[in-house]
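Enquirer: What follows is a predicted protein model with its sequence.
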Amino acid sequence: MLFDGRIIAGITVFVAVAEAGSYARAAERVGLSRSGVGKAVARLEERTGMRLFDRNSRALKLTDEGRVFLENVTPLLQQLGRVAAPSRPDEVRGRLRVSTDGAFGPYWLVPAIPDFIAAYPQLKIDVLVRDRIDTLLVEGVDVALRFGEPDSRGLDKRLILRSRVLTCASPGYLAQHGTPAAPDDILDGHVCVRLLDEATGRPHVWNFETADGRQRPIAPDCGLTVNDAASLVAAAVGDFGIVRLLDIVAEDYLCSGRLVEILPEWNTLLWPAYLYTLPDAHESLAIAAFTSFICARTSETD
């Protein structure tokens, strides 16, 4: 019988919440947002058919089912960690070259790297931000992390998360130009900044999608086209216009109020991220340790 490996990621988050006593403290421990932790627990409850936490009390408490589940999975999770990880951190040494794109690298990977280096102090990391995945083959890269549909050029690949595509603008822009109520309103005089599709040389089409299946692709005129996430953010917070951003890129700016999500009911499209290695990568302790670290820190694998 095949086991759904996504449950392991959910169990990891569940144990962190149970030990920390709150979603917020667990989020800091596992490297997710508070909402990401809540979604991971909800998915685990759906898949197991159990209600793990009592959300009616003022404090977050385990249900009786949750308490028994925790007692059963904790030793199994510890044993799995011992089997999957190298026996000693000092066995993992050398230099690991990681290629990543402009969204995953600066906004997720680099902030997480200190924890990985703390766990494996003998390992040195090179992070290379590249637009294309062929660097894995021509630049001696060990691991690649990329958003987008999977590449199939003889590489092993693993889905590690899905990020929601958000439509955003700054409060200053919206105060001046108004807030669109539907995707077609964007076509009526709004300023847009679009991301360049490196494969076609043209800006990406904006594909809007609702939870009930309605879809609306648009290709708005844009006064500015860029080829990286940082430039999209800079244009948006500078009141230039409307942009589309992955939620891992936009989250901090939304929390601080520098950006506002617009058309939330149309922002249900999920964009996948994959981890790529060469077929013989399993022989490297460094690559195995890095892969385990990344998968432990990402629980969105639906």
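Expert: Okay, I see it.
Enquirer: Only C-alpha atoms from now on, for both contacts and neighbour counts.
Expert: Will do.
Enquirer: State whether W271 is indeed within a helix.
Expert: No - W271 is assigned strand when assessed by DSSP: H, G, I helix; E, B strand; the rest coil, not a helix.
Enquirer: Touching stretch 271-285 from outside, list them.
Expert: 86, 91-92, 136, 142-150, 154-165, 246, 287-288, 291 (CA atoms under 8 Å, 6 or more residues apart in numbering).
Enquirer: Out of these, which end up buried?
Expert: By neighbour count, with 16 or more other CA atoms under 10 Å, those hold 92, 136, 142-147, 150, 155, 157-163, 165, 246, 287-288, 291 as buried.
Enquirer: I figured V191 hits T225, correct?
Expert: No - if you go by CA atoms under 8 Å, V191 and T225 don't touch, sitting 11.4 Å apart.
Enquirer: Can you flag which of the contacts of stretch 271-285 belong to strands?
Expert: Residues of the contacts of stretch 271-285 located in strands (DSSP state E): 143-147, 156-165, 246.
Enquirer: Which two among these are spaced furthest apart?
Expert: Maximum pairwise distance among the ones in strands among the contacts of stretch 271-285 (CA to CA): 25.7 Å, between D156 and V165.
Enquirer: Please compare the first structure with the one that follows:
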Amino acid sequence: MDRLAALQAFAKVAETQSFSEAARRLRSSKSAVSRHVAALEAGLGARLFHRTTRSLTLTEAGRDYFARASRILADLEEADASVSQLQAAPRGRLRVNAPMSFGFLHLAPALGDFLARYPEVELDVTLSDRFVDLVDEGVDVAVRIGSLTDSSLVARRLASIRRVLCASPDYLKRRGVPQTPDDLKRHDCLSNTNINITREWRFIHPDDGTPWPVEVRGRMNANSGDMLRVAALHGHGFVHLPTFIVGDDLKAGTLISVLEPYIAQDLTLNAVYPTARHLSPKVRAFVDFLAERFGGDRPYWDATA
């Protein structure tokens, strides 16, 4: 008995409730389909269909077997499609979303290499710090930083994101170096209004990791990490930013990191995309490219920092 042919014949008869219609859809003969089903029943030692002159219905055993056989055939079809798509060249328009700062500083310089590698792909990139619904807005892939809560998305972790609290040497000379997070209450702190609904900065106790929230104040806030970086470079206060924004400044000594043991390092850089049974070649290629360029626990911007 050809087990695969018998499963396909059985499943098609169960779907159509007709040997004749199943044979037509399988481009086979009614007698061949009947032989496959009969051989399957004989091998299982169970009747799968109730047959009368007017109707054809599944038995209890047939219903259970149909549910399992359908999953097997679907998995086999998906495996075939997956291999076929791996062989296909990435092509078509790819819609990408990324945060503003990371997009300007790191994603934009990398995209030329991606386009050179895949000449049949066209990119449509949007940069935004607001939450983007990938399905509603037709986005194929998004680069996201932080914890992920949308279970309808597939996420691939790319890299760790390290945060620092830093200020210019001039500011530290004038105002002093904080020894604990509570000391920040006496300092100017520059907050990102995209992230901080209140002016509470969150730290941890270095001994046991328990939360240590601090209410901070400052004379300037902005919805851009890049703008806050410039303000800190000019001596206007402390910023709490990822190293992918301030890594070069830390290396050059134009910004100084403080209170490092008190900062929780729990953020990650992720590539996310909507769930799908078959991942398109262009999405697979782009996610693999991001992992190649940015992946690892110590990405290149931390090496400079």
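Expert: Cool, got the structure. Only a predicted model underlies this, so the values are computations on that prediction, with no experimental measurement involved.
Enquirer: What lines up with V272 of the second structure in the first structure?
Expert: When the first structure is aligned by TM-score structural alignment, V272 of the second structure is paired with Y276.
Enquirer: helix/strand/coil for that match?
Expert: strand.
Enquirer: burial measure for it, as a count.
Expert: Y276 of the first structure is flanked by 26 other residues according to other CA atoms under 10 Å.
Enquirer: Identify the residue nearest H234 of the second structure in space, chain neighbours excluded?
Expert: Excluding the flanking residues, the one nearest H234 of the second structure by CA to CA, 6 or more residues apart in numbering is S168, at 7.2 Å.
Enquirer: ok, now which ones touch the equivalent of that neighbour over in the first structure?
Expert: When the first structure is aligned by TM-score structural alignment, S168 of the second structure is paired with S170. Taking CA under 8 Å, 6+ apart, we find S170 of the first structure in contact with 236-239, 241-242, 258-260.
Enquirer: Any chance of these in a markdown table with distance to R43 of the first structure, secondary structure and neighbour count as columns?
Expert: Below are the contacts of S170 of the first structure laid out as a markdown table (distance: CA to CA, whole Å; DSSP: H, G, I helix; E, B strand; the rest coil; neighbours: other CA atoms under 10 Å):
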| residue | distance to R43 of the first structure | secondary structure | neighbour count |
| --- | --- | --- | --- |
| A236 | 33 | helix | 26 |
| V237 | 33 | helix | 22 |
| G238 | 37 | coil | 15 |
| D239 | 37 | coil | 19 |
| G241 | 35 | coil | 24 |
| I242 | 32 | strand | 29 |
| R258 | 31 | coil | 18 |
| L259 | 28 | coil | 26 |
| V260 | 27 | strand | 23 |
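Enquirer: buried residues in stretch 241-253 of the first structure?
Expert: Residues 241-251, 253 are the ones in stretch 241-253 of the first structure that count as buried (16+ other CA under 10 Å).
Enquirer: In the second structure, what range does it match?
Expert: Using TM-score structural alignment, stretch 241-253 of the first structure corresponds to residues 237-249 of the second structure.
Enquirer: Setting aside sequence neighbours, what's the nearest residue to the residue nearest the centre of the second structure?
Expert: Nearest residue to the geometric centre of the second structure (CA atoms, centre = their mean): V272, 2.0 Å. Among residues not flanking V272 of the second structure along the chain, A155 sits closest, at 4.3 Å (CA to CA, 6+ apart).
Enquirer: gap between the counterpart of the one you found in the first structure and F293 of the first structure?
Expert: Aligned counterpart of A155 of the second structure in the first structure: K157 (TM-score structural alignment). In this view, K157 of the first structure and F293 of the first structure are 16 Å apart by CA to CA, to the nearest Å.
Enquirer: Look up how far E41 of the second structure lies from Y65 of the second structure.
Expert: As judged by CA to CA, Y65 of the second structure and E41 of the second structure stand 11 Å apart.
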